[in-house]
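**Student:** sequence first, then the predicted structure:
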Amino acid sequence: MADLAPEVARIPVEERLRDSFDEMVVYKNLKESNFISAFKLPSFMRDWVLKRFEDENGNIDVEEATEFIKEFIPKKEDWKSIKNRIINYQESVKFLAKISIEINIKTQELSFALPDFGLGFKDTVIPRPVWEACSEDLLKAEENWGVVELGYQYPVDKKNPGKIKLMSFKDFCPYSIDLDEFKEARKYFTLDEWIDVVLGAIDYNAAGYENKIQKLAVITRLLPFVERRLNMIELAPKGTGKSYLFGSVSRFGWLSSGGTMSRAKMFYDIAKNTEGLVANHDYVALDEVQTINFKDVDEMRGALKGYMENGKYTVGNHEGNGDAGIILLGNIPADDMNEYVDMFQSLPKVFHESALIDRFHGFLKGWNLPRMNDGLKICGWALNSEYFASIMHILRDDPTYRAVVDALVEVPDKADTRDTEAIKRIATGYLKLLFPCVTKPDEISSKDFMRYCLKPAMDMRGIIKIQLGIMDPGEFGGKSVPDLRVKSLEA
């Protein structure tokens, strides 16, 4: 990438940020006790509220924002009250929710579900006029965030019982996102400045980190946000912010903490005839994975191996596919923070097989990250988390970056295909996150590509390879990642 023009470099970063991204920038103050934190909103939703009620100087109308949150962002425990208003008082109620729809093949009936409130398809209906008006937004994805308006359809007889009906739906994202504009805006920042911009977008204060290694470790966590089916393991000390980042930054991911995980929940539920987590999300992060109970170890292991290899799964007679990456997040004692010892011994039994571990593309050394503290919380102008999460989601579908990686990477003869694919996939993710304006091989220097994309990808895959050698020395002992290099593109 070319250096910034002197006249651009002289402009303060904050000013460039606001000029380049305009209304996509919000003022975040997470260092101080903030009224909005009391509502425990995920960051993508919090920034949506901030954007709605902040003035151009970052001042927020606390009273209006509070009333809006109370009225339009109910908690799960508010659902009975909402039902009471709809059914017994015939009110129409509007609020922000995640919605999925179902089209019945036999009856042509249209229904919806609100998974966060436990409202299922059998108790709902979408009238035809509402469907005609809202179907485009409702069909954008398997699940969509938006403002739903609910009313009640009275029972007619036993065959036609009462149901909650959808009266209107407005998409959560109130603006269009232009990926080309995002790519162009990246050109007005140096790499170091851009790293800080990305950290601010996910609520972190770049100045709170000791060095670039720590900053890049945080950004590494975002790889599954931008790259399809990127499978990753992170072991880290407690308190480094794993749960927050995977659970709050993006509305397109899923964080599962503890409890029981079954094949039905992960892939497909035969009894309910519903797709599982991998079909509806960009990633499925298993937090505190040591505490998760896998219902049927052999069944889950078999399903995971097939899915992580090619994105497909078969449950009974149902064949499905998904694009979600599988992320393992676990805490690790200080004595085990070493890739040359068995770090996976405390993982659940389902992961005690080398063939499954081999399907994880890379390992993130979470011990390179500091414990969360007030100095790491953003206080200043930053990219709207909801906007940035949407950008990352869109980047998953952009094939340009993989084409650049394929053009730049030289693969030695007889290199292991699984290793090569893992490294290229991780390098592609880094390219999207750090150099989104690069669309051709000659737009990034060989030095930058090697240092920030290819080398870290090889290191991440290398740790998986070392652990495989410890786990299964007969199959993987003494094997290392292929020596991938950057091609010379000179004529």
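**Tutor:** The structure has been received and is ready for your questions.

**Student:** going by C-alpha atoms from here, please, whenever you check contacts or count neighbours.
**Tutor:** Noted.

**Student:** helices of the stretch 201-350 of the chain, start to end?
**Tutor:** 212-220, 223-226, 242-248, 263-266, 277-280, 297-310 (DSSP state H, counting those that start in this stretch).

**Student:** neighbouring contacts of the second one?
**Tutor:** Spelled out, that is helix 223-226. Where contact means Cα atoms under 8 Å, 6 or more residues apart in numbering, the residues beyond helix 223-226 that reach it are 230-232, 253, 282-283, 325, 389, 392-396, 426, 429-430, 432-433.

**Student:** coming back round to it: looking at the helices of the stretch 201-350 of the chain, which is closest to Ala415?
**Tutor:** helix 297-310 (17.7 Å; Cα to Cα).

**Student:** buried ones in the closest one?
**Tutor:** Buried residues in helix 297-310, counted by 16 or more other Cα atoms under 10 Å: 297, 300-301, 303-305, 307-309.

**Student:** ends of stretch 433-447, what's the gap?
**Tutor:** Stretch 433-447 has an end-to-end distance of 17 Å (criterion: Cα to Cα, to the nearest Å).

**Student:** chain center to that stretch, what's the gap?
**Tutor:** Relative to the mean C-alpha coordinate of its chain, stretch 433-447 is positioned 23 Å out (Cα atoms, centre = their mean, to the nearest Å).

**Student:** now that stretch: buried residues?
**Tutor:** Neighbour counts over stretch 433-447 (16+ other Cα under 10 Å) mark 433-439, 441, 444, 446 as buried.

**Student:** and here is the other one:
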Amino acid sequence: MSPLDQKILQHFPGLVVRKDLTKGLKQNAVVPTYVLEYLLGQHCATDDNEVIKAGLESVQKILAKHYVHRNQAQLVKSTIKEKGRHKVIDKLTVELNDKGGFYEAEFTNLGLKKVPVSDDFVRRYPKLLVGGIWCITDVTYEVAEDPKASPWQIDTLKPIQVASVDYDQFLTARAQFTTEEWMDVLMQSMGFNPEMFGRRAKMLTLIRLIPYCERNYNLLELGPKGTGKSHIYAEFSPHGMLISGSEVTAPKLFVSNSSGKIGLVGYWDCVCFDEFAGKDKKVDKALVDIMKNYMANRTFSRGIEQLTAEASMVFMGNTKKSVAYMLKHSHFFEPLPDKYIDSAFLDRIHAYNPGWEVAPIRHDLFTNGYGFVVDFIAEVLKHLRTEDFTGAYKQHFEVASEVSTRDQTGFEKTFSGLMKILFPDGKCTPVETEELLAFSMESRRRVREHILRIDDTFKRHDFIYRPLSGGAPVTVLTPEEIQYPTFAGQRTQQAVNGEPGPEVHEDIPPAAEPSPATPTTAVADEPQPGHVVIPENTKGWSYRRLFAKHLTGARSITICDPYVRMFFQARNLMEFLQMVHDLVPEGDEVTVHLRTQSDPDSCVKQAENLDQIADSFAGSRIAFTWEDDPSPNFHARNITTDTGWKITIDRGMDIFQRYETGPFSLAQAMQEARLTRGAEITYFKV
């Protein structure tokens, strides 16, 4: 176990589970994650392998014996009849029989309908009435004298959920973890391996939890397929409902005027619309109007009566166009159905999460470590809905620009949600507060900037905050504005070029070409001293973009990097040398020498890899050599040329996150398609 796993078990005994156990069971049982982890938490919440093994067998037996598969429904019914009683795990939905004045349950997999259910169960678990709940239920069978009566009866009913949460104890345990450790705990609880995510990537993932802990929070996330956008809303909490965006109706979502039955927003903390994007989706304009009112005021009407609800709205959909294309030709709302591309509706979105920055789901992204039983953290997040941290940043910062009320509400609700998730006790440093505030303002700015592209009646303004302790005001820009200033607009171009105005939150690379689309022009320019900041989780970067101008014309290049040891680091070196090879005119030759260090655990393989690289370039335009430098103070990473340039790189050439490989992987074939790790590069003449 990792030190973090040991710490989780120490401070949250009985409330954690090894996440790979859930994944293993999930392959054989079509039940939500919180159902499996409820059972695993009762039998496998330990680090004792023997106990885990025995507990896993118990859970498998329980599922095998009591979970109802649709194709075995008749067999289970026969078992209940023969035994008179049998415990089943199934999803129950309850409806009121208007004429009889009693409630009737329907078993999703078992197929039983109109089974009488006690009023007491319905009062205790009202979500039975909307969407249904997974339960462990004792079902009995007895032929009744009245032929119209159901022979099936529900004797006991227990929702699969944590019985209670000691919130004060939770806060005490949370205080034992650093911020970085706590982010990793939450990532593991969501099923992800935190080592595979940078800090920004973790923030982009954790923002998906805000709808569970913030009332009436409206989140939009559009991105490529396969990034796990809807995973959190389908599996993470019994308080969330995932529905298809094209299947929802006004009565189902809000209220049926004919029956008076309250819809999903009245019973669930979070309603997620999956597959929300798509021009071919049929959309009811009346539903859009009702949603606009609800998202702004938390109210909807039943006739002349106004009703309120607290459910957050999440909209998830796929994009097919690149970020640069949407910036140049349209806007980030372009994939949505036309009736939802309504500035009044979009202005109610509190945050736009850039799904294109999220890596596609791969096997190595999942964790084998310990995380919370998801139902426990779901109950904690539900409790946090009663807290309010919207103004917590005001003791350190003030908003220095004239933002609209909706903009301020948007980023303050995002800030409040992130505070609840990461700092539920409200205690964080000014630096941590600034990180959350800047991220929250960026998430809302993305909404505002692209509303301006479809409705010029909205007022333009910047998102600026100022430290109360002194210092220059900071303008928050989105990463895509910084990366593609030409496409983002002249106003952004002026801000990032340092013209009169407040300080910019991010740096635009002065030594790189304006965009990946124009590398030839950029290489032709004279190289200049400068500093480049590569934002984390962005695309469009390559070795050619970063180094070509400063390496063109060199006949001798020296690379100093003590960490060219692992296979992926050798692969990075190979791609760098390929780029240099392309810069060398036919008939010329460039010598490239690498100074690195070996690792006792990998030195043999390291030498093999580097020797293979040297052999592969033999007879080409590159003469590659390398040496193992044992100097104890060898830490700096840089590139020097015989033309007088020195390029310092804080990460060396390791600027890309891991990506999916294979013969049809665009990321493998083209560096610009890879997500970056945060890095800084400085160019200067020696």
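**Tutor:** All right, it came through fine. If you're wondering where the values come from, they're calculated on a predicted model, not measured in any experiment.

**Student:** in strands only, show me the contacts of helix 223-226 of the first structure.
**Tutor:** Among these, the members falling in strands (DSSP state E) are 232, 253, 283, 325.

**Student:** show me which of these is closest to Glu77 of the first structure.
**Tutor:** The closest of these to Glu77 of the first structure turns out to be Gly253 (Cα to Cα; 22.8 Å).

**Student:** just give me the match in the second structure for that closest one.
**Tutor:** Matched to the second structure by TM-score structural alignment, Gly253 of the first structure sits across from Gly240.

**Student:** same question for Leu138 of the first structure.
**Tutor:** In the second structure, Leu138 of the first structure lines up with Tyr125, judged by TM-score structural alignment.

**Student:** quick check: its match vs Ile133 of the second structure, distance?
**Tutor:** Distance, Tyr125 of the second structure to Ile133 of the second structure, using Cα to Cα: 9 Å.

**Student:** measure the equivalent of Ile444 of the first structure over in the second structure to Lys99 of the second structure for me?
**Tutor:** Under the alignment (TM-score structural alignment), Ile444 of the first structure maps onto Cys428 of the second structure. For Cys428 of the second structure, the distance to Lys99 of the second structure (Cα to Cα) stands at 57 Å.

**Student:** hmm, Leu112 and Arg70 of the second structure touching each other?
**Tutor:** No - look at Arg70 of the second structure against Leu112 with Cα atoms under 8 Å: they stay out of range, at 11.3 Å.

**Student:** which stretch among the helices of the stretch 201-350 of the first structure comes nearest Glu132 of the first structure?
**Tutor:** helix 277-280 (23.6 Å).

**Student:** where does the closest one end up in the second structure?
**Tutor:** Under TM-score structural alignment, the match for helix 277-280 of the first structure is residues 264-267.

**Student:** and what of stretch 45-52 of the first structure?
**Tutor:** Taking TM-score structural alignment, stretch 45-52 of the first structure hits residues 35-42 over in the second structure.

**Student:** circling back: and the ones in strands among the contacts of helix 223-226 of the first structure, which two are the farthest apart?
**Tutor:** Met232 and Gly253 (14.1 Å).

**Student:** give me every residue that touches the equivalent of Val165 of the second structure over in the first structure.
**Tutor:** Matched to the first structure by TM-score structural alignment, Val165 of the second structure sits across from Ile177. Shown in contact with Ile177 of the first structure (Cα under 8 Å, 6+ apart): 387, 390-391.

**Student:** now render those residues as JSON lines, adding neighbour count and distance to Gly58 of the first structure.
**Tutor:** Below are the contacts of Ile177 of the first structure laid out as JSON lines (neighbours: other Cα atoms under 10 Å; distance: Cα to Cα, whole Å):
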{"residue": "Tyr387", "neighbour count": "21", "distance to Gly58 of the first structure": "17"}
{"residue": "Ser390", "neighbour count": "19", "distance to Gly58 of the first structure": "22"}
{"residue": "Ile391", "neighbour count": "17", "distance to Gly58 of the first structure": "23"}
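
**Student:** dump those to CSV, plus distance to Ala9 of the first structure.
**Tutor:** Below are those laid out as CSV (distance: Cα to Cα, whole Å):
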residue, distance to Ala9 of the first structure
Tyr387, 25
Ser390, 28
Ile391, 25
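
**Student:** of these, which belong to helices?
**Tutor:** Here DSSP state H is the test, and those give 387, 390-391 as lying in helices.

**Student:** who's in contact with Trp145 of the first structure?
**Tutor:** 96-99, 171-172.

**Student:** is it true that it lies in a helix?
**Tutor:** No - secondary structure of Trp145 of the first structure (DSSP: H, G, I helix; E, B strand; the rest coil): strand, not part of a helix.

**Student:** returning to what we had before: I'd like the helices of the stretch 201-350 of the first structure laid out as CSV, including distance to Glu63 of the first structure.
**Tutor:** Output for the helices of the stretch 201-350 of the first structure, formatted as CSV (distance: least, Cα to Cα, whole Å):
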stretch, distance to Glu63 of the first structure
helix 212-220, 34
helix 223-226, 34
helix 242-248, 24
helix 263-266, 40
helix 277-280, 36
helix 297-310, 48
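
**Student:** fine by me, we can end here.
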